[in-house]
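[1] predicted model follows, preceded by the sequence.
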Amino acid sequence: MKGLLVSSLEEYSGKSALIIAVGLILRERGFKIGYFKPFGVGITRIENHLVDEDAYNTALVLDTGDSIEDVCPIVIDRPYMDFVRAADPLELKKKVIDSYKRISEDKDVVFVESAVEYKVGKALGLCDSAVSSMLDLDLLIVVKYTNDFILDKILAARELLGERLKFIIFNQLSGYKEGYVTFINERFLKRNGLELLGSLPFSPLLAGLSVREIVDALSGEWLIKGKPGEEEVIIEELLIGAMSPPSALKYFRRVRKAALITGGDRADLQNLALETGTIKCLLLTGNLEPTGTILGKAEEKGVPVILVADDTLTTLGKVDEVFGKARIRGEVKIRKMKELVERFVDLKRLIDYLNLDTAFLQK
């Protein structure tokens, strides 16, 4: 069995998504996959247990069969400083080692996910440098190319993590950034002993939110749920409805799978949106319910209508805050992530590194 620590330079870089995609691909080829997260900070309560939400969902998708207490043995269940003050680093270390040992039993490979980013956990002795040494793991860092200074962050991570940092995968590449990857690889990664495993392009679908996730983020009220399954439709773009119908029509025609945020009293824009076919959800603000005619047309066309108490700008801010931080949930997103990984990641090199039987590659 071999493990690999999957980390990142910053939060919301796509660690869980990559692990899910690679894990499912390898599982389909016959390998036994394990998943482990030494400690988690995104706490939620499931069946009267406090768990790390990402760890719980990732283990569920990968169907590892391990207990959540072993998958993520340490959860930060209070303010971080309070947890640090009360913690015994030696006890935490033992807990991590024991859980990892149980997770590793009968597995071909275990993917270990860091919490937040590679430096987090230093005060507890659980940062990536410590965990990689503790469990004898090399690292793969998922790099979200937010700006050109990301190059300096990669080199700083290499200096801190040393030779245990082996692999880089760029994620959410778009525009001019794609052209820089070859230069970065040749000039900096290779010269610093780092191997580029792949570059994943930006996907509006993966960055988008389901209608249900938007409703949860806004504490909205369903007025129309649309056709069965429409609440899981992925919204890729947002539009503000504050203009005249002729002006709005130009924007409606340019988008695909968009949500319209507008006042509940703007029946003109609501009606136009329902006619275009590109607006997949109406977010009506100000706690103003639309007319019965609008609700009837929305139900007929299967377009969800959500009532929101906040004003339009506040609503936009709340939705915009969670866009780009969307989790990989649901079959549509998982399938898309797998497609991208199979196309843009050197899976053969990864399988060779993990010492997995390459005969499975022919399956």
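    Yes, it's here.
[2] please count neighbours and contacts with C-alpha atoms only from this point.
    Fine.
[3] Ile74 touches Phe36, doesn't it?
    No: counting by Cα atoms under 8 Å, Ile74 sits too far from Phe36 to count as a contact (11.0 Å).
[4] the two: who's more crowded?
    More crowded of Ile74 and Phe36, by other Cα atoms under 10 Å: Phe36, with 27 against 19.
[5] ok now do the more buried one, which residues does it touch?
    By Cα atoms under 8 Å, 6 or more residues apart in numbering, Phe36 lies in contact with Ala55, Asp70, Val71, Cys72, Tyr100, Ile103, Val110, Phe111, Val112, Glu113.
[6] tell me which of these fall in strands.
    Residues of the contacts of Phe36 located in strands (DSSP state E): Val110, Phe111, Val112, Glu113.
[7] compare these and tell me which is most surrounded.
    Glu113 leads the ones in strands among the contacts of Phe36 on contacts (other Cα under 10 Å) with 28 neighbours.
[8] what sits against that one?
    By Cα under 8 Å, 6+ apart, the contact set of Glu113 is Leu5, Val6, Ser7, Lys15, Ser16, Tyr35, Phe36, Lys37, Pro38.
[9] picking that back up, wait, which of the contacts of Phe36 is closest to Pro201?
    Checking these against Pro201 with Cα to Cα, the nearest one is Glu113 at 21.7 Å.
[10] from Leu283, how far off is that closest one?
    From Glu113 across to Leu283, the span is 36 Å (Cα to Cα, to the nearest Å).
[11] same question, Ala156
    From Ala156 to Leu283 the distance is 43 Å (Cα to Cα).
[12] just want to know which of these two has more residues nearby.
    Higher neighbour count among Ala156 and Leu283: Leu283, with 30 against 13, using other Cα under 10 Å.
[13] buried set for the helix or strand harbouring the more buried one?
    If you go by DSSP states H and E, Leu283 is part of strand 279-285. For strand 279-285, burial by neighbour count (16 or more other Cα atoms under 10 Å) applies to Ile279, Lys280, Cys281, Leu282, Leu283, Leu284, Thr285.
[14] okay, these in a markdown table with distance to Glu300 next?
    Output for the buried residues of strand 279-285, formatted as a markdown table (distance: Cα to Cα, whole Å):
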| residue | distance to Glu300 |
| --- | --- |
| Ile279 | 14 |
| Lys280 | 13 |
| Cys281 | 13 |
| Leu282 | 14 |
| Leu283 | 17 |
| Leu284 | 18 |
| Thr285 | 22 |
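[15] name the nearest of these relative to Val120.
    Nearest to Val120 among the buried residues of strand 279-285 is Leu283, at 36.9 Å by Cα to Cα.
[16] please compare the first structure with the one that follows:
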Amino acid sequence: MNLLIGSTTACSGKSAVTLGLGLHLEADGLQVSYAKPLGNHALDVGGRLLDEDCATMGKYLRTGMPVGAPLVFLDRASVRRRLSGEDNDDYLVRLRDYAPATGQLHLIEGAGTPQEGAMFGLTLQVLAEQLPARVLLVCRYQEDLVIDQLLILRSQLGNRLLGVVLNDVPADQIEDLTAVLVPFLERQGIAVLATLPADTALQSVSVAELASALDADVLCCRDQLDLMVESVHIGAMSVNAAIKYFRTAANKAVITGGDRTDIQLAALETSTTCLILTGHLAAAQPVLARAEQLEVPVLSVHHDTLGTTEIVDRLFGQVRFREAVKVQRIQQLLAQHFDFERLRALLGLNS
């Protein structure tokens, strides 16, 4: 049985849901495999070119079957080869033998949107028809108009649409969605298998990712780079105002000028995961001493505060899913909110 997991928009939480499903179904005794026909960026893993998500799935899933390598990557070089005519492969032919012949359930992860892969002939609809596969859609809830996307995809996919996961729903809107939106979708023939609440842990990034994206110098606590940052605060105000501001959030990174020793020390007295000092100025010794004591990494960057904030914002907008803490969290969320019995029944796995 092939289950194709797609998403209505990029960064909808598709990879997290895919891995969470795989781990839960493995624990139930199913033999699960994973593949991703359309990769994002190629990684050399043991001599095989894999997508980053493929490498993550191979790390956590306990299946003895190899992870399916992408047929093609959607990076700029691959796209240019296709546009220039250098790549004229018929990917539909290659797709015929793509799904593994063994195993009980094959999780096949689609691209970021239903349309991606069209130039290679591999849209979500084509994948569903040609593999063939049932489709589970992951939809990041932003407003009620996301229903339009789901209705269009239902008309395109027909009976191949298994159901939908509504993801990243604000906690104060879950009751309303459950009472109004979910019943509407069900009446339209779209099974809602989960309504997952927004979760800061899943949207967090590690200090190591921040350091890499910013090309930062790590001034202290290099052994704490696996700490997770859930939000970012800018320190560009008076100390009294800063203390009140910093107390509003936990597990945060604070971006401030390298010469603002007062702000840096104030941030360290609240729940701060790392300090990011801009302007590539030397950190004051009292700041480094206090950060060492509290085991808070301090990063120094060449960018100014505005440039640093823009880079960090982009990083949070494309959060990857690889850390063990995130894997544990998605398992917890699915165990609480996902209807696995209904999934198994829809897939015919209860017999």
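    Noted; the coordinates are in hand. Predicted model, so just to flag it, every value in this text is computed and none were measured.
[17] tm score of chain vs chain?
    Overlay of the two chains. TM-score (TM-score structural alignment, normalised by the length of the second structure): 0.93; 348 aligned residues with a Cα RMSD of 1.9 Å.
[18] so which of the buried residues of strand 279-285 of the first structure is the closest to Leu350 of the first structure?
    Closest to Leu350 of the first structure, out of all of the buried residues of strand 279-285 of the first structure and judged by Cα to Cα, is Lys280, at 39.1 Å.
[19] tell me, of the contacts of Phe36 of the first structure, which are also contacts in the second structure.
    Mapping the contacts of Phe36 of the first structure onto the second structure (both residues aligned by TM-score structural alignment, their matches' Cα atoms under 8 Å) leaves Ala55, Asp70, Val71, Cys72, Tyr100, Val110, Phe111, Val112, Glu113 still in contact.
[20] reformat the residues you listed as JSON lines; add distance to Asp138 of the first structure.
    Shown next, in JSON lines, are these (distance: Cα to Cα, whole Å):
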{"residue": "Ala55", "distance to Asp138 of the first structure": "20"}
{"residue": "Asp70", "distance to Asp138 of the first structure": "21"}
{"residue": "Val71", "distance to Asp138 of the first structure": "19"}
{"residue": "Cys72", "distance to Asp138 of the first structure": "19"}
{"residue": "Tyr100", "distance to Asp138 of the first structure": "15"}
{"residue": "Val110", "distance to Asp138 of the first structure": "12"}
{"residue": "Phe111", "distance to Asp138 of the first structure": "11"}
{"residue": "Val112", "distance to Asp138 of the first structure": "10"}
{"residue": "Glu113", "distance to Asp138 of the first structure": "12"}
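[21] tell me where the stretch 51-200 of the first structure has helices.
    Along the stretch 51-200 of the first structure, the segments classed as helices by DSSP state H, counting those that start in this stretch run 53-62, 68-71, 80-86, 89-104, 128-135, 150-161, 177-184.
[22] distance between the second one and the chain's centre?
    Put plainly, it is helix 68-71 of the first structure. 20 Å (Cα atoms, centre = their mean, to the nearest Å).
[23] mind giving me the packing neighbours of it?
    For helix 68-71 of the first structure, the elements it packs on are strand 33-36, helix 53-62, helix 89-104, judged by 3 or more Cα pairs under 8 Å, 6 or more residues apart in numbering; DSSP states H and E.
[24] so which of the ones you listed comes closest to Lys325 of the first structure?
    Short answer: helix 53-62, nearest of these by Cα to Cα, at 12.2 Å.
[25] show me the residue at the heart of the first structure, geometrically.
    Arg327 (3.8 Å; Cα atoms, centre = their mean).
[26] sorry, back to before: quick one: the strand holding Leu283 of the first structure aligns where in the second structure?
    The counterpart of strand 279-285 of the first structure in the second structure, counting by TM-score structural alignment, spans residues 272-278.
[27] same thing with stretch 151-169 of the first structure?
    Going by TM-score structural alignment, stretch 151-169 of the first structure sits over residues 147-165 in the second structure.
[28] and the contacts of the matching stretch?
    Stretch 147-165 of the second structure has contacts (Cα under 8 Å, 6+ apart) with 8, 125, 128, 133-139, 185, 188, 190-196, 346.
[29] neighbours of the aligned partner of Ser199 of the first structure in the second structure, just the number please.
    Under the alignment (TM-score structural alignment), Ser199 of the first structure maps onto Thr195 of the second structure. By the measure other Cα under 10 Å, the count of residues near Thr195 of the second structure is 24.
[30] excluding sequence neighbours, find me the nearest residue to Thr195 of the second structure.
    Nearest non-adjacent residue to Thr195 of the second structure, counting by Cα to Cα, 6 or more residues apart in numbering: Leu166, 4.7 Å away.
[31] hmm, that neighbour is touching Tyr141, no?
    Yes: Leu166 of the second structure is within contact range of Tyr141, at 6.0 Å (criterion: Cα under 8 Å).
[32] which among the ones in strands among the contacts of Phe36 of the first structure gets closest to Arg45 of the first structure?
    Nearest to Arg45 of the first structure among these is Glu113, at 20.3 Å by Cα to Cα.
[33] the closest one maps to what in the second structure?
    The alignment partner of Glu113 of the first structure in the second structure, by TM-score structural alignment, is Glu109.
[34] check the gap between its match and Gly158 of the second structure for me.
    19 Å.
[35] how far does stretch 28-40 of the second structure stretch from start to finish?
    31 Å.
[36] how far does it sit from its chain's centre?
    16 Å.
[37] where in the first structure does that stretch fall?
    The aligned range for stretch 28-40 of the second structure is 29-41, by TM-score structural alignment.
[38] list the buried residues of the matching stretch.
    Going by neighbour count (16+ other Cα under 10 Å), the buried part of stretch 29-41 of the first structure is Phe31, Lys32, Ile33, Gly34, Tyr35, Phe36, Lys37, Pro38, Phe39, Gly40, Val41.
[39] one more: stretch 318-325 of the first structure?
    Val319, Val322, Phe323, Gly324, Lys325.
[40] and Val319 of the first structure, what's its match in the second structure?
    Per TM-score structural alignment, the equivalent position to Val319 of the first structure in the second structure is Val312.
[41] and the closest residue to that match other than its chain neighbours, how many neighbours?
    Distances taken as Cα to Cα, 6+ apart place Leu210 nearest to Val312 of the second structure, at 7.0 Å, with adjacent residues excluded. Leu210 of the second structure has 22 neighbouring residues, counting by other Cα under 10 Å.
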